[in-house]
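> generate coordinates for the sequence data below:
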Amino acid sequence: MAVLLAHADRWGVVRELGIAKLTDLTGLNQERLRAHLFKLSEMGFISHKLPGFSSWPLMGKWGSVYFLNLHHPDLRQAYPASSIAVMDSRDECGRCRQTEAGLIVGRAVFQSGQGFAWSHSERGFLGQPSEDCVSDDLARYFLPPVRIDEAAVTVALQFVLNELASSLLSTHWCSLERVTVDDELRKSVRNLLKPSKRCELPMERIDLMLGQAAIALARRVQGMLKPFTELALEACDYRLLPAPALGMAGWDGGQRCVLIRPKNGEPIPAVFVCGESVEHSPTRYELEQYPWLSSPLLTVPKPLTRYGRKSPAGR
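Here you go, the predicted structure:
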């Protein structure tokens, strides 16, 4: 745990620290290391892990990413806890949505790389203003190689989109409606993807598609956050968390979770849960009142819980 904390950023995110590096840093063999990582997840110290992979031209060699739970009771005294916003993201019929990466990778796989076959509403969800904006021939570049699991590719691509959206929310909160895919955003896309230099990819068009999807995600999250009036939202930094591990990569589990820290001053160590209607003020929980933060899955009171287990509130 000490090694992970030493390599984590202020949000508790550890990047590019795969099994090989961890064995060198800890002195443990791979079997014991995996057992320790599993135990840390079971104890709630690691909230999410995104597996690494290689040989996908679009993302080159992708290292594992760990999200440490700095809100864990044994860590929150040493590490200032961010506010957590939990928002209902279900559609009008109360169903979980596919994530942005789920729509991109999942449809590319379903269509065998021949196109995306997005509906009009799905194009809007991804920030595509018209059918001419993104050509279906890009779909083949989002097909995972045979040796790489589709789920691993999907969560990795969603991590990239979450990082882009988090940066947009943090730097362009007041001007987000005017943001476009400029050179700065294109550079951010490529820095996160790290595409293979051995393959020729139409990066200008891929940058545009992923940049538009990230902008649409950021605007959607901004809209969900509007009821959180207790926080000075325009003066905060943001970090979108991965979707809960439901065994369905590419689906959001009916909620979006965001860590929030003020740019200046101390964060409010609390959990704000917004229900089905954005017209209602969120319910605030102090960290001590929200004991299931120590669980490896961040769960919320009904009706948002969709995790195959009951939340403490429902016991």
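> going forward, measure contacts between C-alpha atoms and count neighbours the same way
OK.
> so what's the residue lying closest to residue 278 once chain neighbours are set aside up against?
Nearest non-adjacent residue to residue 278, counting by CA to CA, 6 or more residues apart in numbering: residue 227, 6.1 Å away. By CA atoms under 8 Å, 6 or more residues apart in numbering, the contact list for residue 227 reads 274, 278-282.
> let's see it at 10 Å
87, 272, 274, 277-282 (CA atoms under 10 Å, 6 or more residues apart in numbering).
> and which of those residues is nearest residue 108?
residue 87 (28.3 Å; CA to CA).
> show the subsequent helix or strand relative to the helix or strand that closest one falls within.
Residue 87 belongs to strand 83-88 when elements are defined using DSSP states H and E. Of the helices and strands lying after strand 83-88 in sequence (DSSP H and E), the nearest is helix 100-110.
> buried ones among the contacts of residue 227?
The neighbour-count test (16 or more other CA atoms under 10 Å) applied to the contacts of residue 227 identifies 87, 272, 274, 278, 281-282 as buried.
> which members of those residues occur in helices, if any?
Of the buried ones among the contacts of residue 227, none are assigned to helices by DSSP state H.
> to compare against the first, here's another:
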Amino acid sequence: MEAAARSSSVGGCEGEYFRSKLLAKQLHMVEGTVTSALGELVGAGVVERLESAATGKGRPTISYQIAPQLLALMAAQQCSHAFHSEHLQRLFSEADIPAEILGAQPKPRKERAIVTKHGKPAPPGARSRLNICNRLLLGALLANADQFGVVVGLSNLKLRQLTGLDSESLSHRLQRLRGLGLIRSYVPGATSSIFRTKKVNSTYFLNLNHPGYGLGEVGAILVHWLPQSKVRSDAFDVLWRDVLAFRSPLPPLNRPETPKTVLHFLAHERRAVFDVLRLMLYRCASELLSRHWFDLTRDGEGHYDWLRDRIEAYLQPPAGYSGVDGESDPAWREILSHFCKLVVEIAQAHRARFGMANWIGFDLVQLCILPVLQSEGDEVIALLMQPRPIEASICTILRESSRGDLMPENWGAETEVPLDYRLYCGLLTLPARRLLKR
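This next block holds a predicted model:
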């Protein structure tokens, strides 16, 4: 359906037709499979089947068109694919998208690899091209991604409904998209009573700059890399350390920096919950950086009413924290204030380190903190910027020396950056071992 709606042979207008043979060629699929899928769409009422009168002894010509009532409905609704329409157009067009596993050893290509054992054309996946099921899954993620390619709130159940995949196939295909570099990384969801929604779905970070799309680079990426002598625990690492010490039956070695109300609030939570919580605070810190880049350092802890509202929308107060006379409990206010303080500290740390690149104009860009999952502490931090400032390269790695000097490495494309750099800086995820063996 996506391919038909976006195909140049359709044009999105009533009265324009397409045929299964052309659609099969564009999608690199067997025509019978496409015809069967179109039959399902006809049965669902979203596509109409048109049969022209036969001329001579030949069979009648079968054409299809998107149902006029569906076109009218789509025209009346706001397009939900505005952010990544070009990516979706490429994904569901006749363009081949390379599908080489990152870091895998290239295999010698055999002539027989382009056909099946029955002598028919092999599916695209057998020729190191992204196949239709993986395109469909990636399309569902793109259609639900924000401008930075971050997918939030999309459950596995919803993904299965959108793609028709079962749980096992969905898991394998998500791993493959990470192995191909089309998904930079992801943070698994978690269930906890501290969240208002109780269950928080996984978050995916898509790579909009993947060369397979054949499009220009989207935005810019900044990475700041500290020398080992300067690496410290960041604000969230301190929170995790204090919670672990609070759980221990032994007296803590150091005085905790986290209030006891917060320690009680998080005392029984698993590490997976903390990873989700960190991501929530990163989103708040990204908004804080985008809105207050220049005055952030002068505000100290700052007074941002909207920030408290954002955090309270994420977190659920424990039972008995309702307070009296409509006022929230003092303990709950202290918990919210501490998380606001953590967000400001995270934003200030990113502002101080990336602000060293004073030749880049940050005043007209939106910023998104990209979590770096491979490194410990604050050694490496990464930031996505849109649109790309004219002073910035597509990808810039800011290496800081032990003396505090900044040594920028400018790259014209992400693919120019060595693979081990990209993996360590959080721009990609190391593929599953089973994929590397293939």
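> next, the TM-score between them, please.
The TM-score (TM-score structural alignment, normalised by the length of structure 1) is 0.76; 277 aligned residues with a CA RMSD of 3.3 Å.
> return the residue of structure 2 aligned against the residue nearest to residue 278 of structure 1.
Alignment note (TM-score structural alignment): residue 227 of structure 1 maps to residue 356 of structure 2.
> and if you look at residue 244 of structure 1?
Looks like residue 244 of structure 1 aligns to residue 373 there (TM-score structural alignment).
> repeat that for residue 37 of structure 1.
So, by TM-score structural alignment, residue 37 of structure 1 is matched to residue 174.
> as a check, name the ranges of all helices in the stretch 1-150 of structure 1.
Listed in chain order, the helices of the stretch 1-150 of structure 1 (DSSP state H, counting those that start in this stretch) span 2-6, 19-26, 30-42, 100-110, 120-125, 150-171.
> can you redo those as a markdown table with mean neighbour count and distance to residue 293 of structure 1?
A markdown table is the format used below for the helices of the stretch 1-150 of structure 1 (neighbours: other CA atoms under 10 Å; distance: least, CA to CA, whole Å):
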| stretch | mean neighbour count | distance to residue 293 of structure 1 |
| --- | --- | --- |
| helix 2-6 | 13 | 18 |
| helix 19-26 | 14 | 26 |
| helix 30-42 | 14 | 12 |
| helix 100-110 | 23 | 26 |
| helix 120-125 | 15 | 30 |
| helix 150-171 | 23 | 21 |
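> right, so of these, which gets closest to residue 64 of structure 1?
That would be helix 19-26 among the helices of the stretch 1-150 of structure 1, by CA to CA, at 8.3 Å.
> pull the residues that contact that closest one.
By CA under 10 Å, 6+ apart, the surrounding residues in contact with helix 19-26 of structure 1 are 1-4, 17, 27-34, 52, 63-64.
> and the angle from it to helix 30-42?
90 degrees (axes from the mean of the first three to the mean of the last three CA atoms, to 10 degrees).
> mean deviation of helix 19-26 of structure 1 from structure 2?
For helix 19-26 of structure 1, the mean deviation from structure 2 after alignment is 1.0 Å (mean CA distance after the TM-score superposition for structure 1).
> can you tell me what part of structure 2 that helix aligns to?
Aligned using TM-score structural alignment, helix 19-26 of structure 1 spans residues 156-163 in structure 2.
> what of stretch 63-70 of structure 1?
Against structure 2, stretch 63-70 of structure 1 falls on residues 201-208 (TM-score structural alignment).
> and the matching stretch, end to end?
Terminal residues of stretch 201-208 of structure 2 lie 21 Å apart, using CA to CA, to the nearest Å.
> buried set for it?
Neighbour-count burial for stretch 201-208 of structure 2 flags 201-208 (criterion: 16+ other CA under 10 Å).
> looking at the residues you listed, which is nearest residue 20 of structure 2?
Of all the buried residues of stretch 201-208 of structure 2, residue 208 has the smallest distance to residue 20 of structure 2: 30.0 Å, by CA to CA.
> residue contacts, that closest one?
By CA under 10 Å, 6+ apart, the contact set of residue 208 of structure 2 is 84, 87, 142, 147-150, 181-184, 215-219.
> go again using 7 Å as the cut-off
Counting by CA atoms under 7 Å, 6 or more residues apart in numbering, residue 208 of structure 2 makes contact with 149, 218.
> the residue nearest to residue 278 of structure 1 falls within a helix, correct?
No - applying DSSP: H, G, I helix; E, B strand; the rest coil, one finds residue 227 of structure 1 to be coil, outside a helix.
> picking that back up, mean shift between the strand holding residue 87 of structure 1 and structure 2?
Strand 83-88 of structure 1 sits 1.0 Å off on average (mean CA distance after the TM-score superposition for structure 1).
> pull the residues that contact that strand.
Applying CA under 7 Å, 6+ apart, the contact partners of strand 83-88 of structure 1 are 224, 254-261, 267-276, 304.
> state the span of structure 2 onto which it is aligned.
Taking TM-score structural alignment as the measure, structure 2 aligns residues 220-225 with strand 83-88 of structure 1.
> the equivalent of residue 140 of structure 1 over in structure 2: how many residues sit nearby?
Aligned counterpart of residue 140 of structure 1 in structure 2: residue 264 (TM-score structural alignment). By the criterion of other CA atoms under 10 Å, residue 264 of structure 2 has 13 neighbours.
> just the one 4 residues further on next, same as before
By the other CA under 10 Å criterion, the neighbourhood of residue 268 of structure 2 contains 12 residues.
> hang on, the earlier thing: doesn't residue 425 make contact with the match of residue 244 of structure 1?
No - assessed by CA atoms under 7 Å, residue 373 of structure 2 is found out of contact with residue 425, at 8.4 Å.
> who has more neighbours out of those two?
Using other CA under 10 Å, the more surrounded residue of residue 373 of structure 2 and residue 425 is residue 425, with 25 against 19.
> check contacts around the more buried one.
Going by CA under 7 Å, 6+ apart, residue 425 of structure 2 touches 372, 380.
> state the distance from it to residue 185 of structure 2.
Going from residue 425 of structure 2 to residue 185 of structure 2 by CA to CA gives 11 Å.
> ChimeraX command for the buried members of the contacts of strand 83-88 of structure 1?
Buried residues within the contacts of strand 83-88 of structure 1, by 16+ other CA under 10 Å, are selected in ChimeraX with:
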select :224,254,255,256,257,258,259,260,261,267,268,269,270,271,272,273,274,275,304
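> which ones among the contacts of strand 83-88 of structure 1 map onto helices?
Applying DSSP H to the contacts of strand 83-88 of structure 1, the entries found in helices are residue 224.
> now, the contacts of strand 83-88 of structure 1 that are in strands?
Mapping those onto strands (DSSP state E) picks out 255-261, 270-274.
> ok, which pair from those is furthest apart?
Taking CA to CA as the measure, those have their most distant pair in 255 and 261, spaced 19.8 Å apart.
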